[in-house]
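>>> Model the structure of this input:
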Amino acid sequence: MKVKTPIPKAKGIDNSMSLIKEGFHFLPNRREELGSDIFETRLMGKKAVCMSGEEAAEVFYDNDKFKRKGALPKPLQLSLFGTGSVHALDGEAHKNRKRMFLSMFTPERVEDMNRIALKHLDNKVNQWQKRDKVILIDEMHEILTRAGCEWAGVPLKEEEVEQRTAEVGQMIDSFGGSLSRWRNGKKARDSHEEWLEGIIKKIRKGKMEVPANTAAYIVAHHRELNGKRLDSRQAAIELSNSFRPLIATAYFLTLGAVAMHEHPETMEKLKKDEGNYSHMFSQEVRRYYPFVPAMAAKVKKDFVWHDYKFKKDTLVVLDIFGTNRHPDNWEKADEFIPERFKDWKGSPFSFIPQGGGDHHIGHRCAGEWLTVMVMRSFFKYFVNNMTYHVPEQNLAYSLERMPTFPKSGFVITDVKKASDSGEKMQEMMHNPITVK
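This next block holds a predicted model:
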């Protein structure tokens, strides 16, 4: 880890607009310019300390040193995470809410999601065979919206699918863009929360029955530390947070399809899946491709680290994208090499696409297990159960855009199911993938 003393400062009075304009480039570029993995800047009118790398992630996810309250920008709470969500809690309140989420992700329920998602993918492929072309990222959003709602116990009428898919997509698309994208995300979240709040109220009044192991039931009946249930709006927010991260996997799945196309040797390896290659491939997609640029926290109490004094309530930003490609931990970090994850025994702080540290007590996303399992199953389906053609198109993605995806959306044509697709589907359904 490179640390200059004294800690350097980035140029500019306030770099908020530079962060938005430069996207994923902003933090790595400043680190390189300043020659330090820790530097100071100003964001949203406040002093901020930016950090990158395994050591930085380990201290960032130390709950004794950092807190989340007041760190998430208000616009992101209003459009993406929801006000008062688990992401902004600390201490026992966070642990209690986190236990609620973990109770949803038992091995059996994770397998249920895998089965449900594959079912919806298979149904869609039946439709794709009749189309001239398919834009993969749009289809992945719809498939995962259908699957996420079914898994969570959220009834989704056929006539609602387009609207609800668009809402979640706009919420996810709001976190790093223009004012218009944020406004669309905020409007979508308002509608999304109102819809889910109505479901929570019906469950509580006994007007809607959902299985006791579903997210909808668990959230509706969850008790806070004071013994009271979440108010209906807060419950709606957390119900959304139970399946929204899965829908965001649409970006990873689309970029993974790009990886298969640009590295055709991976397709045969995925077919054979020797040594759990599908797991290695999925992890490398999550490491290599950009999704979350950074996370924010505030200093809980004064402490000194690398001879730098972190003062209470200072905003600290961890470079997620840069940490996943940090040269201290990743050889040939800017190359796509799935085999790097063979027998990988790395630190939970050097690979942090969905947060770092421990799932149970820290701020690492509990839905990460669902993400990895669904990615593995979908990639295996792509190579074993269907064939398709990738026409000439613009597959470039911009590191200035957050979140990013191929400019074409990844177009495929001539989709056909494999002759033995049904048999392979049955095999996948009855031989669930185990997530490491």
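
>>> CA only for contacts and neighbour counts going forward, please
OK.

>>> What's the separation between the closest residue to Gly84 other than its chain neighbours and Lys228?
Counting by Cα to Cα, 6 or more residues apart in numbering, Gln234 is the residue found nearest to Gly84 once chain neighbours are left out, at 7.1 Å. In this structure, Gln234 lies at 12 Å from Lys228, with Cα to Cα, to the nearest Å as the measure.

>>> Then Met17?
42 Å.

>>> could you say what helices and strands the helix or strand containing Lys187 packs with?
If you go by DSSP states H and E, Lys187 is part of helix 179-204. Using 3 or more Cα pairs under 8 Å, 6 or more residues apart in numbering; DSSP states H and E as the contact definition, the elements that helix 179-204 packs against are helix 161-172, helix 215-221, helix 232-262.

>>> Contacts made by the second one with the rest, please.
The contact list for helix 215-221 (Cα atoms under 8 Å, 6 or more residues apart in numbering) reads 100, 104, 151-154, 200, 203-204, 210-212, 229-230, 232, 235, 238-239, 242.

>>> So which of the helices and strands packed on helix 179-204 is the most surrounded?
The highest mean neighbour count among the helices and strands packed on helix 179-204, using mean count of other Cα atoms under 10 Å, belongs to helix 215-221: a mean of 24.

>>> now it, how far from the chain's geometric center?
In terms of Cα atoms, centre = their mean, to the nearest Å, the centre of helix 215-221 is found 22 Å from the chain centre.

>>> who's in contact with Met375?
So Met375 contacts 249, 252-253, 282 (Cα under 8 Å, 6+ apart).

>>> quick one more, to check against the first:
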Amino acid sequence: MRDRSLPRLVSVDSTLSFLREGYDFVSRRCDRLGTDGFRTRIMLRPVTCLRGPAAARAFYVPGRLSRRGAMPGGVLALLQDKGSVQTLDGVAHRCRRLLFLSLMADERLRMARQMLREEWQAASSGWRAREIVLADEVGPILTRVALRWCGIDPAENAPQRRCEELTAMISCAARIGPGHLRARALRRRAEVWAREQIRAARSGAPDPGTPLDRVARYRGPDGIALPREVASVELLNLLRPIVAVGRYIVFSAHAMVNHPEARAALVSEEVGLRAWGDEVRRLYPFFPVIGGRVIEPFSHEGHRFAPGDWLLLDLYGSNRHPSAWSEAGRFDPRRHLGAPATTGGFVPQGGGSMRIGHRCPGEALTAALLSEATALLLESGFDAPPQDLSIPRTAIPPWPASGLRLRL
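Okay, here's the model as predicted:
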């Protein structure tokens, strides 16, 4: 018989509360209940919500949870989509994951940073003596970076259209209504384009070793090439996250404006840039939760989880958990200069094993691009006029209310 160690919310269903409260939904209830987990229903399905380092360690034990059926269909359709690496388990997942990890070699990370610097400098030449909204500027820059890094010529592939499509996938994944439906239509348009990229790569001779080439020619453990539809999904799963890094870039500038003393201490040395970026990723809202379906039964905090149980791990709340961080709500990049005091307390893009788990395989690329963008912001010597710098934690994912207006 299932134990009853975790409290259950009295509400019949928490879907509307989750949509209304966004990033604060799980932690607010955990704080009220004096616990790091509770049971409720979302979309009328029983779910257990957990937070904190101990929960993250339990959640990311290899082979314990599956991502299949753990994400609402609308979110899955705009983000990972069916057949992607994150929806796989076992040998198929590990083999496909190695493809993505092989693209994170130091040489390719340096290449991404150089491309970002080039595209940033080309765009910023038109920023002088005028005010810009950074949230509007980073998407087109990163779209060109993403295309170039994957081995696709932006000049021949309508970067404005690609930016519109990739941006919509990110900004509308958690929405309902007309905005979500429009994003689904843009996603379908992007998939048509991506399938043509895969077809052309397989029939031609793309630059060897580029992500486009590697995805187009990848063969699974059965020795069979990916169906073109699946390969196109994985190509989009390389492009879209690069554009999503724009959120962190805007948040990095936001941190510079809100914490001038930390900005004054920041220097363009890699260790300092990386620590700054890690603190931005820890403290600012990106993914609110991650879902999993239990494969292997286990116990956590006295509660027994059975196969098929649905779990949601609060990433935002875990990154701010007081058991992992002193003064957890304070922005302080210096806390990342040493080894983490607690495993499972830093999970902005998931946790656990990078090689065999479900942690985001592109995390190294995210960190590299964020370091480079932080250096570029620092070099620009920007200042920010008075504006609304609040970040609504009910929008998933959010921008600063003003979009972050800057003068260079």
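
>>> of the contacts of helix 215-221 of structure 1, buried ones?
The neighbour count (16 or more other Cα atoms under 10 Å) marks 100, 104, 151-154, 200, 203, 210, 230, 232, 235, 238-239, 242 as buried among the contacts of helix 215-221 of structure 1.

>>> Among these, which pair sits farthest apart?
Based on Cα to Cα, the longest span within those runs between Trp151 and Leu230 and measures 21.2 Å.

>>> I'd like the distance between Asp383 of structure 2 and Leu408 of structure 2.
When distances are taken as Cα to Cα, Asp383 of structure 2 and Leu408 of structure 2 turn out to be 7 Å apart.

>>> counterpart of Phe405 of structure 1 in structure 2?
Matched across to structure 2, Phe405 of structure 1 falls on Trp399, judged by TM-score structural alignment.

>>> Assumed its match was part of a helix.
No - assessed with DSSP: H, G, I helix; E, B strand; the rest coil, Trp399 of structure 2 is coil; it does not lie in a helix.

>>> wait, it sits on Arg393?
No - counting by Cα atoms under 8 Å, Trp399 of structure 2 sits too far from Arg393 to count as a contact (9.3 Å).

>>> Those two: which is more packed in?
Trp399 (23 against 20; other Cα atoms under 10 Å).

>>> What is the burial count for the residue nearest to the more buried one when sequence neighbours are not counted?
Counting by Cα to Cα, 6+ apart, the nearest residue to Trp399 of structure 2 once its immediate chain neighbours are dropped is Ile391, at 6.2 Å. Counted by other Cα under 10 Å, the residues lying close to Ile391 of structure 2 total 18.

>>> Kindly report the same for Pro6 of structure 1.
Other residues near Pro6 of structure 1 come to 9 when the count uses other Cα under 10 Å.

>>> for Gly344 of structure 2, same thing?
24.

>>> swap in Ala205 of structure 2?
The number of residues near Ala205 of structure 2, taken as other Cα under 10 Å, comes to 9.

>>> One more: Ala368 of structure 2?
Neighbour tally, Ala368 of structure 2, other Cα under 10 Å: 20.

>>> Is it correct that Leu312 of structure 2 falls within a strand?
Yes - applying three-state DSSP, one finds Leu312 of structure 2 inside a strand.

>>> show me what contacts the equivalent of it over in structure 1?
Under the alignment (TM-score structural alignment), Leu312 of structure 2 pairs with Val317 in structure 1. Residues near Val317 of structure 1 by Cα under 8 Å, 6+ apart: 48-51, 294-297.

>>> Same check for these, but in structure 2.
Of the contacts of Val317 of structure 1, the ones still in contact in structure 2 (both residues aligned by TM-score structural alignment, their matches' Cα atoms under 8 Å) are 48-51, 294-297.

>>> Could I get those residues in TSV, plus columns for neighbour count?
Below are the kept ones among the contacts of Val317 of structure 1 laid out as TSV (neighbours: other Cα atoms under 10 Å):
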residue	neighbour count
Ala48	20
Val49	21
Cys50	26
Met51	27
Ala294	20
Met295	17
Ala296	21
Ala297	23
